[in-house]
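Chemist: Next comes the sequence, and after it the predicted model I'd like to discuss.
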Amino acid sequence: MFTGIVQGKAKLVVAQKQEGLFTYTFEFPEDQSDTQIGASVAINGTCLTVVSKNQRQLTFDLMAETLRLTNLGQLQLGDSTNFEHAARIGDEIGGHLMSGHVHCTAPLKSRRVSENNLALDFEVPPQWSRYIFDKGFIGVNGASLTVGACHETGFTVNLIPETLRVTTFEALIPGDLVNIEIDPQTQTIVDTIERVLPTLAQRQFSSN
């Protein structure tokens, strides 16, 4: 599990691409000697398994399904990504619990800059937008963010300077894809209500 608190930016330095399997090596800002082979690390919110390491570098294998569902297949050498190591028992949950399983990608539609704030508008596929609510949680490229507003085709988030400093969001331009992870509690509640309400309505109709 992850907390959605991005720990920094990791740069793609090696990309080996085979049919159905990419192998990426990222360079991290700090020494990774304490990271174990087999450990989980979220790269842009995607849970990946460490297959090898070298000082400040970690290497991961990405399967075809991961490449299909996320924005990782579009990375170019030198691109920076958000990263977070898996949470440990006792770690503070500063964001909200996240699994590292991406539900979909969403393009950035527009960005609005104001003093000490950056507003980003994203478009979300209709099957996922029903789980997004004003002031609810959402995972965007691995960051736990609060939805500032919902609109007809997606949602807006407002980012403070500290979030921009730690993450890659400031570099996003319209058309860029981000990875989206829906809050699992919200998804469970919505799915349960949608399943239960028709049953209750049918029972009420039958009893009349």
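Modeler: Yep, it's here.
Chemist: from here on, contacts and neighbour counts on C-alpha atoms
Modeler: Noted.
Chemist: Contacts made by the longest helix anywhere in the chain with the rest, please.
Modeler: Identified as the longest helix of the chain according to DSSP state H is helix 184-207. Helix 184-207 has contacts (Cα atoms under 8 Å, 6 or more residues apart in numbering) with residue 131.
Chemist: That one: which residues count as buried?
Modeler: Buried residues in helix 184-207, defined by neighbour count with 16 or more other Cα atoms under 10 Å: 184, 186.
Chemist: tell me the secondary structure for residue 68?
Modeler: helix (DSSP: H, G, I helix; E, B strand; the rest coil).
Chemist: gap between it and residue 106?
Modeler: 13 Å (Cα to Cα, to the nearest Å).
Chemist: between these two, which one's more packed in?
Modeler: residue 106 (21 against 12; other Cα atoms under 10 Å).
Chemist: Packing partners of the one helix or strand that one maps to?
Modeler: Assessed by DSSP states H and E, residue 106 sits inside strand 104-114. Secondary-structure packing of strand 104-114 (3 or more Cα pairs under 8 Å, 6 or more residues apart in numbering; DSSP states H and E): strand 117-123, strand 177-182.
Chemist: As TSV, these with mean neighbour count and distance to residue 39 would be great.
Modeler: Below are those laid out as TSV (neighbours: other Cα atoms under 10 Å; distance: least, Cα to Cα, whole Å):
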stretch	mean neighbour count	distance to residue 39
strand 117-123	19	31
strand 177-182	24	20
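Chemist: With distance to residue 136 added, can I get these in JSON lines?
Modeler: Below are these laid out as JSON lines (distance: least, Cα to Cα, whole Å):
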{"stretch": "strand 117-123", "distance to residue 136": "15"}
{"stretch": "strand 177-182", "distance to residue 136": "10"}
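Chemist: take the one below as the second:
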Amino acid sequence: MFTGIIQSVGRIRSLERRGGDVRLSIDTADLDLSDVKLGDSIAVSGCCLTAVAIDAQGFAADVSNETLSLTSLGGLASGDAVNLEKALRLSDRLGGHLVSGHVDGLGKVVSISADARSQRWTFQVPDELARYIAHKGSICIDGTSLTVNEVEGSRFGVNLIPHTVAHTTFADRRPGDAVNLEVDVVARYIERLLGAGAAPKLDEAFLKSHGFA
């Protein structure tokens, strides 16, 4: 599990094709890996990857076909920037929201506009994910925990403060770029419960307050 609070921006060192899969080698910049061991999880632009090799400059991870098909990782090239976060410890502050690192699909940057010192961003999402996104709910974009400002159909907007832009890969993003999306896990479980006929056990006021009823 992760929090969606980016700890460092790293760079892709190499992508090595291995029998259809890809081994990513990542320069982790100033991210401290002294407490990371082989087999630990690190979120790379929102994708939970397992460290299979660690050195003084960074780590390597194998990326499966499933992950390549659902995320932007397959389109990365040497030198590209990626958001990095080490796995959550039980003693850590939960500054964002609970993030699994399991990307649900790809979205697209529609527009970026200035709003005082902040920026307003609009994203397009696949129709099958739009129902999980609620006004003032949480969304994880390229591993970054953000609050949804507004929702209209399959589009939603967020506000990015200067700190977020400066310390993530949002500084490099432009309209038309693809982004990794992970919807709030609470929405997924509520849908599952409703589909299983458990709706009478859920409090109606709770559902309405979270935008699901």
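Modeler: Here it is on my side, so go on. A quick note: this is a predicted structure, and the numbers were derived from the prediction, not measured.
Chemist: closest one to residue 164 of the first structure among the helices and strands packed on strand 104-114 of the first structure?
Modeler: Closest to residue 164 of the first structure of those, according to Cα to Cα: strand 117-123, at 8.4 Å.
Chemist: Once aligned, what mean separation remains between that closest one and the second structure?
Modeler: By mean Cα distance after the TM-score superposition for the first structure, the fitted strand 117-123 of the first structure averages 1.1 Å away from its aligned residues in the second structure.
Chemist: And residue 1 of the second structure, how close does it get to residue 96 of the second structure?
Modeler: With distances taken as Cα to Cα, residue 1 of the second structure is found 12 Å from residue 96 of the second structure.
Chemist: Next: residue 157 of the second structure.
Modeler: 17 Å.
Chemist: Counting neighbours around each, name which of the two comes out higher.
Modeler: Neighbour count, other Cα under 10 Å: between residue 157 of the second structure and residue 96, residue 157 has more, with 22 against 18.
Chemist: Summarise which helices and strands whichever strand or helix holds that one is packed against.
Modeler: Assigned by DSSP H and E, residue 157 of the second structure belongs to strand 155-160. Other elements packing on strand 155-160 of the second structure under the criterion 3+ Cα pairs under 8 Å, 6+ apart are strand 118-124, strand 144-152.
Chemist: Residue 112 of the second structure: which of those is closest?
Modeler: Comparison of those against residue 112 of the second structure by Cα to Cα identifies strand 118-124 as nearest, at 4.7 Å.
Chemist: Please name every helix or strand in contact with that closest one.
Modeler: strand 105-115, strand 155-160.
Chemist: Provide the aligned range in the first structure for the shortest one.
Modeler: So that's strand 155-160 of the second structure. Residues 154-159 of the first structure are where strand 155-160 of the second structure lands when matched by TM-score structural alignment.
Chemist: Any chance you could list what contacts the matching stretch?
Modeler: 117-125, 129, 132, 145-150.
Chemist: before we move on, the earlier item: make JSON lines from the helices and strands packed on strand 118-124 of the second structure and add distance to residue 16 of the second structure to it.
Modeler: Converted to JSON lines, those look like this (distance: least, Cα to Cα, whole Å):
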{"stretch": "strand 105-115", "distance to residue 16 of the second structure": "23"}
{"stretch": "strand 155-160", "distance to residue 16 of the second structure": "34"}
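Chemist: out of those strands, deepest packed?
Modeler: strand 155-160 (a mean of 20; mean count of other Cα atoms under 10 Å).
Chemist: what distance separates it from the centre of its chain?
Modeler: 14 Å (Cα atoms, centre = their mean, to the nearest Å).
Chemist: what's the mean distance for it versus the first structure?
Modeler: Here strand 155-160 of the second structure, set against the first structure after superposition, deviates by a mean of 0.8 Å using mean Cα distance after the TM-score superposition for the first structure.
Chemist: quick revisit: quick one: which of the helices and strands packed on strand 155-160 of the second structure is nearest residue 179 of the second structure?
Modeler: strand 118-124 (8.9 Å).
Chemist: Sort out which residues of the helix or strand following the closest one are buried, please.
Modeler: The C-terminal neighbour of strand 118-124 of the second structure among helices and strands, as given by DSSP H and E, is helix 127-130. The neighbour-count check on helix 127-130 of the second structure (16+ other Cα under 10 Å) flags 129, 130 as buried.
Chemist: What is the mean deviation of helix 127-130 of the second structure from its aligned residues in the first structure?
Modeler: Mean deviation for helix 127-130 of the second structure: 0.8 Å (mean Cα distance after the TM-score superposition for the first structure).
Chemist: For that helix, which outside residues touch it?
Modeler: So helix 127-130 of the second structure is contacted by 104, 105, 153, 154, 155, 183 (Cα under 8 Å, 6+ apart).
Chemist: how close does the helix or strand following that helix sit to the first structure?
Modeler: Counting by DSSP H and E, the next helix or strand C-terminal to helix 127-130 of the second structure is strand 138-141. By mean Cα distance after the TM-score superposition for the first structure, the fitted strand 138-141 of the second structure averages 0.6 Å away from its aligned residues in the first structure.
Chemist: tell me which strands and helices strand 138-141 of the second structure is in contact with?
Modeler: Here strand 138-141 of the second structure touches strand 144-152, strand 178-183, going by 3+ Cα pairs under 8 Å, 6+ apart.
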